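*Asks:* Attaching a predicted model along with its sequence, questions to come.
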Amino acid sequence: MSDLPNVRVLVTGATGFVGRALCERLTAVGHKIIPIVRRRSGLLNEVVIGEMGPSTDWSTALAGCDVVVHLAARVHKMKGSVHDPRMSYREINTEATLNLGHQAAKAGVKRFVFISTIKVNGEGRDTAYRETDVPAPEDAYAISKWEAEQGLRRIARETGLEVVILRPPLVYGPGVKANFLRLMKAIQRGWPLPLGAIHNRRSLLYLGNFVDAIRLCVEHPAAAGQTFLLDDGQAVSTPELIRAVARAMGRPARLLAVPVGVLAFMGTLLGKRAAVARLTGSLHVDSAAIRSRLGWMPPYSMEAGLAATVAAAK
């Protein structure tokens, strides 16, 4: 690969939280984008693929393509599904990914950038995760991503396709949803949060930093064949994060020092054990590899990222 612009990049998940920002970033630096969408959205040069699956025909979309950035994934189990959740994740995150990888290699695509997850490394460890760790995925989602990583590496060995794997932690930024948005709403409303006694370390990744790292992995020759962990460059405790978000909002952080053991007990009673574990446990990322090998530095601080996230939510 070259570090010059005008690379033709196919982006799956182009209308998603990360996808839209990535397409804008790649277009801004001169790349030609082929956005893949499930249904018409109005994006320039978009290709409607419908529901992505293990038998999807990618031939039209891949014609003349230099790089694939594969963002699309099943993150949550389909509601009301009667299938084994492991199979529902594997169908999209593993089998559909490998189908795309095989067809990309056959079509002459040079590089495949796969967005995996830090959960492939594991969850809840106190020490920082690194690329050299033995993978320890715990849930069906993480296992499906790990299986996809292994399958893509096999395709790379067999075909010469350059595979780059990125494992991000929680990504936040303008338009963020789910738990991060709920946290912001709770702080905005002045709700007291029983999280003041937590002493953990968690890494996060601002959307602007994420798309910049993906952009570099599209362009940089030394990215080929590598796996990189990503973060903003600092780890914070849950109370520190709440205080930082509150500062960005100009609101007070109302924290109650409830013992972690009590939180865990209440989480078990309420069927929220996993959610409490995420709030109280550590997930610290060491992103030194991408910094040293590709010279990447996050262009935005966590403070700047939180300010932009809060401003967009108003």
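*Replies:* In hand now; what should we look at?

*Asks:* Only C-alpha atoms from now on, for both contacts and neighbour counts.
*Replies:* OK.

*Asks:* got the contact list for His102?
*Replies:* His102 makes contact with Ile155, according to C-alpha atoms under 8 Å, 6 or more residues apart in numbering.

*Asks:* what's the helix or strand for it?
*Replies:* Take DSSP states H and E as the rule and His102 turns out to sit in helix 97-106.

*Asks:* After that helix, which helix or strand is next?
*Replies:* Next in sequence after helix 97-106, counting helices and strands by DSSP H and E, comes strand 111-115.

*Asks:* what angle sits between whichever helix or strand comes after that following strand and strand 111-115?
*Replies:* Toward the C-terminus, strand 111-115 is succeeded by helix 140-159 as the next helix or strand (DSSP H and E). In terms of direction (axes from the mean of the first three to the mean of the last three C-alpha atoms, to 10 degrees), helix 140-159 departs from strand 111-115 by 170 degrees.

*Asks:* alright, now check it against this:
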Amino acid sequence: MEIIITGASGFVGQNLSKYFSDEKSKVSALSMRDEWSCPDKADAIIHLAGKAHDTENTSSDDEYFTINTDLTRKIFDEFINSDIKDFIYFSSVKAVADEVNDILDENQLAKPKTSYGKSKLKAEEYLLSKTLPEEKRVFIIRPCMIHGPGNKGNLNLLYKMVKKGIPWPLAAFDNERSFLSIDNLNFLIAEILKNKEIKSGIYNFADDDFLSTNELIEIISEVLEKKTRQLKINKFIIIFFSKIGDKLNLSLNSERLKKLTENYKVSNQKIKQQLNIRHLPMSTKEGLIKTIKSFEHK
């Protein structure tokens, strides 16, 4: 199998490249900076290149739409005119909703609030508006929070906090959310490309189980063999300090507080039904333990 990957230097791109190379597939990285053209022949394009959500809120709206929307349109047009059979576009659950009250599935009406989410949705709409040649397939992947060895972000911050013995101050927020291990992501992409019976469409990617951030702290503590105190400080006090963090550019701001405490449950039933499986290869807890253990070797 010959696969073209855009955004191959990123966390997901590096992992997918290694996974498919280990499976004896030929992987080509396509840089979309400056002048570029897509090779005419391959089996699939995995389009990862894009602008991630800026938690510091310093990016302009135009940046999101130029990179996430316009660039996706250009490479998709090249795919349509090529001999390549499969196009996999990595969108985001945030293209649908910034907040989830129940469980997010593929049928929910999309109402993103951020420029990041809106730019991803615009790209999705463009892909869905085109008539595909009969032999081609297009997959819009909406992953939730991806993690794995080498991952940076909130998981690493929580790990450092627990390692230093700092009490967890947000225990009053009792949430449930979805995670996605890089191992399960690799598995799902490989299965989509191997199984030609899977139909084009939108697919959520998430691990099987939901976890609260409080449970995540317990898992980190278990890995580190440290007992972490969980403090139930009044929510309004925490929210007040997060707003101060917005103005003073502190590590705890409104955006980070939301990521750490929000309810965001994502259904993966559609892709599992397509693959005729009941469970993904790696459980939610196993994947998180693997990621957390990798921080010890940094």
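*Replies:* Looks like it came in fine. Because the structure is a prediction, the values reported are computed rather than measured.

*Asks:* Assuming the best superposition, what's their TM-score?
*Replies:* The TM-score (TM-score structural alignment, normalised by the length of structure 2) is 0.90; 288 aligned residues with a C-alpha RMSD of 2.1 Å.

*Asks:* on that earlier part again, what about the helix holding His102 of structure 1, how far off from structure 2?
*Replies:* After superposition onto structure 2, helix 97-106 of structure 1 sits on average 0.8 Å from its aligned residues (mean C-alpha distance after the TM-score superposition for structure 1).

*Asks:* so where is that helix in structure 2?
*Replies:* Mapped onto structure 2 using TM-score structural alignment, helix 97-106 of structure 1 spans residues 72-81.

*Asks:* buried set for that stretch?
*Replies:* 72-73, 75-76, 79-80 (16 or more other C-alpha atoms under 10 Å).

*Asks:* Please identify which of these is nearest to Phe90 of structure 2.
*Replies:* Among the buried residues of stretch 72-81 of structure 2, Thr72 lies closest to Phe90 of structure 2 (C-alpha to C-alpha), at 10.0 Å.

*Asks:* Residues in contact with the host helix or strand of Thr268 of structure 1: which ones?
*Replies:* Here Thr268 of structure 1 sits within helix 260-269, counting by DSSP H and E. Helix 260-269 of structure 1 is contacted from outside by 197-198, 273-277, 280, using C-alpha under 8 Å, 6+ apart.

*Asks:* I'd like the residues you listed as CSV, with secondary structure, neighbour count and distance to Ser116 of structure 1 appended.
*Replies:* Shown next, in CSV, are these (DSSP: H, G, I helix; E, B strand; the rest coil; neighbours: other C-alpha atoms under 10 Å; distance: C-alpha to C-alpha, whole Å):
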residue, secondary structure, neighbour count, distance to Ser116 of structure 1
Ala197, coil, 16, 32
Ile198, coil, 20, 28
Arg273, helix, 15, 24
Ala274, helix, 12, 21
Ala275, helix, 14, 21
Val276, helix, 18, 23
Ala277, helix, 16, 21
Thr280, helix, 24, 23
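
*Asks:* Okay, the alignment partner in structure 2 of Asp212 of structure 1 and Ile217 of structure 2: tell me how far apart.
*Replies:* Aligning on TM-score structural alignment places Asp212 of structure 1 opposite Phe187 in structure 2. With distances taken as C-alpha to C-alpha, to the nearest Å, Phe187 of structure 2 is found 27 Å from Ile217 of structure 2.

*Asks:* who has more neighbours, the two?
*Replies:* A direct count of neighbours by other C-alpha atoms under 10 Å for Phe187 of structure 2 and Ile217 places Ile217 higher, at 23 against 15.

*Asks:* so where do the strands sit in the stretch 201-314 of structure 1?
*Replies:* 202-206, 227-229, 235-236 (DSSP state E, counting those that start in this stretch).

*Asks:* between these, which gets nearest to Val163 of structure 1?
*Replies:* strand 227-229 (8.7 Å).

*Asks:* and the closest one, what other elements does it pack with?
*Replies:* Contacts defined by 3 or more C-alpha pairs under 8 Å, 6 or more residues apart in numbering; DSSP states H and E place strand 227-229 of structure 1 against strand 162-167, helix 288-294.

*Asks:* Distance to Lys136 of structure 2 for the buried residues of stretch 72-81 of structure 2 - can I get that in JSON lines?
*Replies:* JSON lines is the format used below for the buried residues of stretch 72-81 of structure 2 (distance: C-alpha to C-alpha, whole Å):
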{"residue": "Thr72", "distance to Lys136 of structure 2": "17"}
{"residue": "Arg73", "distance to Lys136 of structure 2": "16"}
{"residue": "Ile75", "distance to Lys136 of structure 2": "15"}
{"residue": "Phe76", "distance to Lys136 of structure 2": "12"}
{"residue": "Phe79", "distance to Lys136 of structure 2": "9"}
{"residue": "Ile80", "distance to Lys136 of structure 2": "8"}
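
*Asks:* And Ser301 of structure 1? What does it align with in structure 2?
*Replies:* By TM-score structural alignment, Ser301 of structure 1 lines up with Ser283.

*Asks:* ok, its match - contacts?
*Replies:* Contact analysis of Ser283 of structure 2 by C-alpha under 8 Å, 6+ apart lists 207-209.

*Asks:* Format those residues as JSON lines; extra columns: distance to Glu99 of structure 2.
*Replies:* Shown next, in JSON lines, are the contacts of Ser283 of structure 2 (distance: C-alpha to C-alpha, whole Å):
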{"residue": "Asp207", "distance to Glu99 of structure 2": "18"}
{"residue": "Asp208", "distance to Glu99 of structure 2": "20"}
{"residue": "Asp209", "distance to Glu99 of structure 2": "18"}
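
*Asks:* Most neighbours among those, please name it.
*Replies:* The most crowded member of those, judged by other C-alpha under 10 Å, is Asp207 (27 neighbours).

*Asks:* Now which residue in structure 1 aligns to it?
*Replies:* With TM-score structural alignment as the criterion, Asp207 of structure 2 matches Asp232.

*Asks:* Gly117 of structure 2 now?
*Replies:* Checking TM-score structural alignment: Gly117 of structure 2 goes with Ala142.

*Asks:* tell me which element the counterpart of Asp61 of structure 2 in structure 1 is part of?
*Replies:* Using TM-score structural alignment as the criterion, Asp61 of structure 2 maps onto Arg86 of structure 1. In this assignment (DSSP H and E), Arg86 of structure 1 forms part of helix 85-89.
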